[in-house]
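> My questions concern the predicted model and sequence given below.
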Amino acid sequence: MAEILLFHHAHGLTDGLRSFADRLRAQGHIVHTPDSYAGKTFDRLDDGIQHAQSIGHDALAEVAHRAAREHRHATIVMGFSLGAAQAQQLAQDLPRIRGCLLMGSCLRPLALGGDWRHQVPLDIHIADPDEWVDEQALNRLTFRAPHARVFRYPDRRHMFVDRSLRDYDADAADLFEQRVDEWLGTVALPVDHRAAARAL
């Protein structure tokens, strides 16, 4: 079992992401879904991006750190597109984080003010091609995290994993979820709250 912080994409905390979190819970994981948009969701990606820009990078980063403080035993982070920066930031900053999964985006480690911690398992899932993924940033991150695994999903659209969006592709989403389950099986250990507290 894992305790997970899951950060949403630019559309917001959609029904599709809520359903994904519920499926993880049904497998015995504890999943927290911080909502950077305070309940707002957007059908159009451009509208979601505009809203995120109005909130600002610092405020989004604070949402991530506040969630980490509130859920002090969470040791796995997942980020979808916009939320990838939040997940990656925590993975780089917090010694207790022992697994990071990014979907639809990533950043150069230095863009987040630090470096990748080599002992943290990292999986990255991206549509191929995906205009929202910076290949140079991906190369920089995987150079600093040579153990990282990158999964590409040919001919899919950016957020193919979210069944509430137009990008959704059932076959690719099923494969993504299968890979997530397998990955969690390797990084998720029984939750020891005392050990997690010592790692803060």
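Nice, I can see it.

> Could you use CA atoms for every contact and neighbour count after this?
Noted.

> where's residue 197 relative to residue 156, distance?
Separation of residue 197 from residue 156 (C-alpha to C-alpha, to the nearest Å): 40 Å.

> before we move on, what about residue 198?
Taken as C-alpha to C-alpha, the span from residue 198 to residue 156 is 42 Å.

> Could you report the neighbour count for residue 54?
Neighbours of residue 54 under the rule other C-alpha atoms under 10 Å: 10.

> which element is it on?
helix 45-55 (DSSP states H and E).

> in the helix or strand following that helix, what's buried?
Going down the chain from helix 45-55, the next helix or strand is helix 57-70, by DSSP H and E. Neighbour counts over helix 57-70 (16 or more other C-alpha atoms under 10 Å) mark 60, 61, 63, 64, 65, 67, 68 as buried.

> Just the closest of those to residue 112, please.
Lowest distance from residue 112 to those (C-alpha to C-alpha) belongs to residue 61, with 9.9 Å.

> one more structure, for comparison:
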Amino acid sequence: MVDVVLFHHALGLTQGVIAFAADLRAGGHVVHTPDLFAGRTFDTLEQGVQHAREIGFGEIIQRGARAVDGLASELVYVGLSLGVLPAQYLAQTRPGARGAIFLHACLPRSEFGSAWPKALPAQIHAMDADPFFVGDGDIEAAKALAGESADVRLFLYPGDEHLFSDRLLAAYDPAAAAVLQRRLLDFLADR
């Protein structure tokens, strides 16, 4: 059992994110779900991303950092799309991380430091034709990160959906999400 911090996607702390957290809890883990949007949720990615821009991406990261202030340092950070911002920041900069999982997004490692933390295991999951993951350069960042550290694994799934792991969205892909869930739970069990 590990303590997990799950950072939500650009739609906010939706029922789909809460259900995802419940799946991790069912695996025996303690899961914290900070609300980076202070209760706001959105129906479209465009609305959510616009809200994040209004807040500022730096502030999104800092809200994530403040959310873990009172928690032990031995955490696994999980980010869903926009939530990868604070998850990756904390994994790279807060000592004690036990692992990181980036779903649907990945930033260049240089965004938060000169090197990936030694022996920090991580997984990156996305669809191979996701227009955001591929079109915004996340796939290159993910491949580079996996290429520089043997502790980082990239998993690409066939398809073009972005938030395919959220079972309450039209983008949900049950087959890919089931494989992702198994890999994620296996990863957590090894921590």
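Arrived safely. In this text, all values refer to a predicted model and were calculated from it rather than measured experimentally.

> quick one: which of residue 197 and residue 156 of structure 1 has more around it?
Comparing residue 197 of structure 1 with residue 156 by other C-alpha under 10 Å, the one with more neighbours is residue 156, at 19 against 11.

> I am assuming that one contacts residue 171, so please confirm or correct that.
No. Residue 156 of structure 1 sits out of contact with residue 171 when judged by C-alpha atoms under 8 Å, with a separation of 10.1 Å.

> element containing the residue nearest in space to the middle of structure 1, please.
When C-alpha atoms, centre = their mean is applied to structure 1, the residue found nearest the centroid is residue 79 (1.3 Å). If you go by DSSP H and E, residue 79 of structure 1 is part of strand 76-80.

> Can you name the element that comes right after that strand?
helix 82-93.

> what's the average per-residue distance for that next one once overlaid on structure 2?
Helix 82-93 of structure 1 differs from its equivalent in structure 2 by a mean of 0.7 Å after superposition (mean C-alpha distance after the TM-score superposition for structure 1).

> what's next to that helix, contact-wise?
5-10, 60-61, 64-65, 68, 77-79, 97-107, 109, 112, 114-117, 120 (C-alpha atoms under 8 Å, 6 or more residues apart in numbering).

> So how do I select the buried members of those in ChimeraX?
With 16+ other C-alpha under 10 Å as the criterion, this ChimeraX line picks the buried residues out of these:
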select :5,6,7,8,9,10,60,61,64,65,68,77,78,79,97,98,99,100,101,102,103,104,105,106,107,109,112,115,116,117,120
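
> Just the ones in strands from the contacts of helix 82-93 of structure 1, please.
Among those, the ones falling in strands (DSSP state E) are 5, 6, 7, 77, 78, 79, 99, 100, 101, 102, 103.

> Closest to residue 29 of structure 1 out of those residues?
Nearest to residue 29 of structure 1 among those, counting by C-alpha to C-alpha, is residue 5 at 10.8 Å.

> close enough to count as contact, that closest one and residue 73?
No. Counting by C-alpha under 8 Å, residue 5 of structure 1 does not reach residue 73; the two are 9.9 Å apart.

> mind checking how far the biggest helix by length in structure 2 is from the chain centre?
Counting by DSSP state H, the longest helix found in structure 2 is helix 174-189. Computed by C-alpha atoms, centre = their mean, to the nearest Å, the chain-centroid distance of helix 174-189 of structure 2 equals 13 Å.

> Can you mark which positions in it are buried?
Buried-residue list, helix 174-189 of structure 2, by 16+ other C-alpha under 10 Å: 176, 177, 180, 181, 184, 185, 187, 188.

> Would you convert these into TSV that also reports distance to residue 154 of structure 2?
Below are those laid out as TSV (distance: C-alpha to C-alpha, whole Å):
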residue	distance to residue 154 of structure 2
176	14
177	15
180	11
181	14
184	12
185	16
187	13
188	16
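
> Closest to residue 24 of structure 2 out of those residues?
residue 185 (7.1 Å).

> how about the closest one, what does it touch?
If you count contacts by C-alpha under 8 Å, 6+ apart, residue 185 of structure 2 has them with 24, 27.

> now the one 5 residues further on
When contacts are counted by C-alpha under 8 Å, 6+ apart, residue 190 of structure 2 is found next to no other residue.

> From the centre of structure 1, point out the most distant residue.
Note on structure 1: the largest C-alpha distance from the chain mean falls to residue 194, namely 25.0 Å (C-alpha atoms, centre = their mean).

> What distance do you get for that residue to residue 75 of structure 1?
Counting by C-alpha to C-alpha, the gap from residue 194 of structure 1 to residue 75 of structure 1 is 13 Å.

> on that earlier part again, how big is the offset of the longest helix of structure 2 relative to structure 1?
Mean deviation of helix 174-189 of structure 2 relative to structure 1 after superposition (mean C-alpha distance after the TM-score superposition for structure 1): 1.1 Å.
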